[in-house]
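Chemist: This is the structure alone, sequence omitted:
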């Protein structure tokens, strides 16, 4: 067996062990309950141990396992504190790191993707990666421009060999073991998340597509005073060379150690980027995990700028903008116009024909999407995010039955996931943001006529 199949087989075996481990812990938990230990305490203990195994496994793997872990990590704010606290360190580590690729393999990839004379352009390459992600890693380098001889500091993103095969294999395996993973994330439907990752995988593996999106964003934000997108220098299907972004750290660091002023400042810049992006480019940056957003320190203590990386997951929006109905429906909900809200959601396909819903209950159910836009400034917190997930996913609540009657149109799938991930990131930050003002400026259909 060659090295790549051997590693893939090892990954599959370790992922397959996750539900088995959970089943074993359930059996132990049953024994403890029979022995008199409270059921809630046993459930929490089972969740904690399952989570520790899950994130330890994901943190040591690449491919789909790593990408799945990163997708889950932005929803960490929704987990009960007694469950999330013991393994938060494992989980947040997924947002910034992954195991490195050998230097010899990096050079082989560069020659394959950029041609045998790649080192005539890339005149220096740091042997150690500066960052790593689910399907590749980044090295700092220096690029000589052929016409002028000018040398640029660059970031060289190199895809792991066989990443495509590993990614799809891991996602298929995770789909099969989703039942064993689900108890770690009560209230989060794992299967649709994995299915959506599978649908987007082919696009994320092609760096030509990513380069096109990044170049469009770099041009569109070139004049922005607070948001920086590095330009594209060179590209191959599995190698992407971009301008180097001088950055102290990512938003993951601000989440861990930032002051309230920093949290509010970068939270606001993040939301402005999220909604200005579609308006300027016709695309939605759809990967809102903290490692993709970099802090660029300001001079003399002035507020810093926000650098944005990784354009592998973008939604190319119909008509080049977010759906105007989205803004109109949020505004209608803020105005508590229940009947118009039901009619508008039905027209967009969120409520299918012959399905009846209680308008007041529907308005309450949608509050996580509406509440931040209903105030001058909204303070996102882990407690708020956790409360929303618990409220709409409690089987004893009326809203839980309502959820089964709603439909998510295909055109909104990636928008919905991005919105939820963004709420999770802002709640991790604990940021206070002028959300309504930003929507009035950048979300079609939201501003009052």
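Modeler: That came through, no problem. This is a predicted model, so every value here is computed, not measured.
Chemist: okay, CA-based contacts and neighbour counts for the rest of this
Modeler: Noted.
Chemist: The helix ranked longest in the chain packs against which elements?
Modeler: Of all segments of type helix in the chain, defined using DSSP state H, the longest is helix 3-34. Applying 3 or more Cα pairs under 8 Å, 6 or more residues apart in numbering; DSSP states H and E, one finds that helix 3-34 makes contact with helix 39-59, helix 163-176, helix 178-181.
Chemist: residues making contact with the last one?
Modeler: Contacts to helix 178-181, defined as Cα atoms under 8 Å, 6 or more residues apart in numbering, come from residues 18-20, 22-23, 50, 54, 190-191.
Chemist: mind redoing it with 7 Å?
Modeler: Contacts with helix 178-181, where a contact means Cα atoms under 7 Å, 6 or more residues apart in numbering, come from 18-19, 22, 190-191.
Chemist: Take those residues and write them to TSV, including distance to residue 144 and neighbour count.
Modeler: Listed next are the contacts of helix 178-181 as TSV, based on distance: Cα to Cα, whole Å; neighbours: other Cα atoms under 10 Å:
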residue	distance to residue 144	neighbour count
18	48	21
19	51	20
22	53	23
190	46	20
191	46	16
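Chemist: all strands of the stretch 151-300 of the chain, in order?
Modeler: Taking DSSP state E, counting those that start in this stretch as the test, the strands found in the stretch 151-300 of the chain are 151-159, 227-228, 232-236, 239-243, 249-250, 283-285, 293-296.
Chemist: For residue 119, grab the count of nearby residues.
Modeler: By the measure other Cα atoms under 10 Å, the count of residues near residue 119 is 16.
Chemist: For it, pull up the helix or strand it's in.
Modeler: helix 118-121 (DSSP states H and E).
Chemist: again, but for residue 315
Modeler: If you go by DSSP H and E, residue 315 is part of strand 314-316.
Chemist: Counting by contacts, list what that strand packs against.
Modeler: With contacts taken as 3 or more Cα pairs under 7 Å, 6 or more residues apart in numbering; DSSP states H and E, strand 314-316 sits against strand 283-285.
Chemist: Got another one to weigh against that:
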């Protein structure tokens, strides 16, 4: 058996063991309940142990396993604190690191995808990676242009066989998703995995990524606070971009930032999220903290925000957010239930033969647009947990409403990015002028 199939088989076995471990802990929990331990305490214990195993396993893997873990990591703020605290370190680690690829393999990839003469352009390459992600890793290098000018670059190299491993992992994760779903009360794992599978091919195509990043770099070239590095070269499974001199990502601000830093970078993140579609017609759809870098400000004040990794990008129909997305938020804020249901039907969120109570629909959706109701809104883990607990409370009148609503295909990636973005802001604990930013950049939201 060759090395790649052997590793893939081991990865599959470890992923398959996750729900088995959960089932075993459930059985142990039953014994504890029979022994008189409260059910809530037993559930918490089982979820904690399962979560620790899950993120330890995902953190040691590449491919779809790590991508799945990164997607979950931005939703960590929705988990109850007693569940989130013991393994928050595992989640954060997923956002910034992964096991490295050998230097010899990196050079083989460079030769295969930049050509045998790559050393004439890439005159220096750091042997150790500066960052690693789900399907590739990044090295610092020095690039020589045709006129002899040299400058620092980031060289992202895809793991050999990453495509096969990614699709295989996602297929396996789809099978085990139900088994690990109880770790994440309030998060529907199955659609998340399905959406990751649908987008996997795009993320493996570095040519597409290079086109998206180049468009973003040009569109934000005049922005004083948001920096996107230019693309230098693209070749199959290698992409070379300008180097961003940054020691920390937003994960550092989440762990150690002052409130002033949290508010500053939170606002820049929101502005980037909504200005991107307006400037480029595309949505950067991978909002985990490792993709957002802290850069020094020219004037010595609070820093700028650098943005990396344009592999997951939604190319929006019509080149912008759907206009009715902004209209829906405005109607919900104006508390007009009849108009809200009418636009939801128009967009496909409510199918033709489905009957709903407009007042209940408004009650269900109103808290989601709460950040746009105030001049400045403070995102927090507590607020996000309240929303997840509210929509998953079987005692609530609105509990069954979610099963009657439909998420149109055109909103899938927007929905995931929106949810991930809110999760990141809640981890930051940022206070931001959310409403003003929506009025500037979200079609249909501003009052006419």
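Modeler: Thanks, I have the structure now. Everything numeric in this text was worked out from a predicted model, so none of it was measured.
Chemist: Now the TM-score, please.
Modeler: Here the superposed chains carry a TM-score of 0.99, computed using TM-score structural alignment, normalised by the length of the second structure; 448 aligned residues with a Cα RMSD of 0.8 Å.
Chemist: The longest helix of the first structure against the second structure, how far on average?
Modeler: By mean Cα distance after the TM-score superposition for the first structure, the fitted helix 3-34 of the first structure averages 0.3 Å away from its aligned residues in the second structure.
Chemist: how far off helix 39-59 does that helix point, in degrees?
Modeler: 170 degrees (axes from the mean of the first three to the mean of the last three Cα atoms, to 10 degrees).
Chemist: Would you map the helices across the stretch 201-350 of the second structure?
Modeler: According to DSSP state H, counting those that start in this stretch, the stretch 201-350 of the second structure carries its helices in the segments 206-219, 250-256, 259-280, 323-333, 337-347.
Chemist: Residue 33 of the second structure is nearest to which of the ones you listed?
Modeler: Checking the helices of the stretch 201-350 of the second structure against residue 33 of the second structure by Cα to Cα gives helix 250-256 as the closest, at 36.4 Å.
Chemist: Report the buried residues of that closest one.
Modeler: Burial within helix 250-256 of the second structure, assessed by neighbour count using 16 or more other Cα atoms under 10 Å, is assigned to 250-254.
Chemist: Could you point out which of the residues you listed is nearest to residue 218 of the second structure?
Modeler: Lowest distance from residue 218 of the second structure to the buried residues of helix 250-256 of the second structure (Cα to Cα) belongs to residue 250, with 23.3 Å.
Chemist: Can you report how many residues lie near the closest residue to that closest one other than its chain neighbours?
Modeler: Closest residue in space to residue 250 of the second structure, ignoring its immediate chain neighbours: residue 289 at 4.8 Å, by Cα to Cα, 6 or more residues apart in numbering. For residue 289 of the second structure, the count of nearby residues is 26 (other Cα under 10 Å).
Chemist: Same question for residue 135 of the second structure.
Modeler: 23.
Chemist: swap in residue 85 of the second structure?
Modeler: Residue 85 of the second structure: 12 neighbours (other Cα under 10 Å).
Chemist: helix/strand/coil for it?
Modeler: Secondary structure for residue 85 of the second structure, judged by DSSP: H, G, I helix; E, B strand; the rest coil, is helix.
Chemist: And it, how close does it get to residue 92 of the second structure?
Modeler: To residue 92 of the second structure, residue 85 of the second structure is 11 Å away according to Cα to Cα, to the nearest Å.
Chemist: looking at the strands of the stretch 151-300 of the first structure, which is closest to residue 44 of the first structure?
Modeler: Closest to residue 44 of the first structure of these, according to Cα to Cα: strand 249-250, at 31.2 Å.
Chemist: coming back round to it: contacting residues around the residue nearest to residue 250 of the second structure?
Modeler: Listed by Cα under 7 Å, 6+ apart, the contact set of residue 289 of the second structure reads 95, 249-251.
Chemist: So which residues of the stretch 301-449 of the first structure form strands?
Modeler: Using DSSP E, counting those that start in this stretch, the strands found in the stretch 301-449 of the first structure span residues 305-308, 314-316, 378-379, 432-433.
Chemist: Next, format these as TSV and append mean neighbour count and distance to residue 399 of the first structure.
Modeler: What follows is these, written out as TSV (neighbours: other Cα atoms under 10 Å; distance: least, Cα to Cα, whole Å):
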stretch	mean neighbour count	distance to residue 399 of the first structure
strand 305-308	23	37
strand 314-316	21	30
strand 378-379	16	24
strand 432-433	24	27
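Chemist: With distance to residue 268 of the first structure added, can I get those strands in TSV?
Modeler: TSV is the format used below for the strands of the stretch 301-449 of the first structure (distance: least, Cα to Cα, whole Å):
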stretch	distance to residue 268 of the first structure
strand 305-308	10
strand 314-316	21
strand 378-379	11
strand 432-433	5
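Chemist: ok, back up a step: who wins for proximity to residue 377 of the first structure among the helices and strands packed on helix 3-34 of the first structure?
Modeler: That would be helix 39-59 among those, by Cα to Cα, at 34.3 Å.
Chemist: Now do that closest one: which elements does it pack against?
Modeler: Judged by 3+ Cα pairs under 7 Å, 6+ apart, helix 39-59 of the first structure is in contact with helix 3-34, helix 63-73, helix 81-84, helix 88-93.
Chemist: Now find how far off-centre it is within its chain.
Modeler: Counting by Cα atoms, centre = their mean, to the nearest Å, helix 39-59 of the first structure is centred 22 Å from the centre of its parent chain.
Chemist: Could you do stretch 97-114 of the second structure as well?
Modeler: Worked out by Cα atoms, centre = their mean, stretch 97-114 of the second structure lies 25 Å from the chain centre.
Chemist: Please point out which parts of that stretch sit buried.
Modeler: By 16+ other Cα under 10 Å, the buried positions in stretch 97-114 of the second structure come out as 97-98, 100-101, 106-107, 109-111, 113-114.
Chemist: ditto for stretch 14-34 of the second structure
Modeler: 15-19, 21-23, 25-26, 29-30, 33.
Chemist: Tabulate the residues you listed in TSV, adding columns for distance to residue 173 of the second structure.
Modeler: Below are the buried residues of stretch 14-34 of the second structure laid out as TSV (distance: Cα to Cα, whole Å):
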residue	distance to residue 173 of the second structure
15	7
16	8
17	11
18	10
19	10
21	15
22	14
23	16
25	20
26	20
29	24
30	26
33	30
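Chemist: Residue 175 of the second structure: which of these is nearest?
Modeler: For those, the nearest to residue 175 of the second structure is residue 16 (8.3 Å; Cα to Cα).
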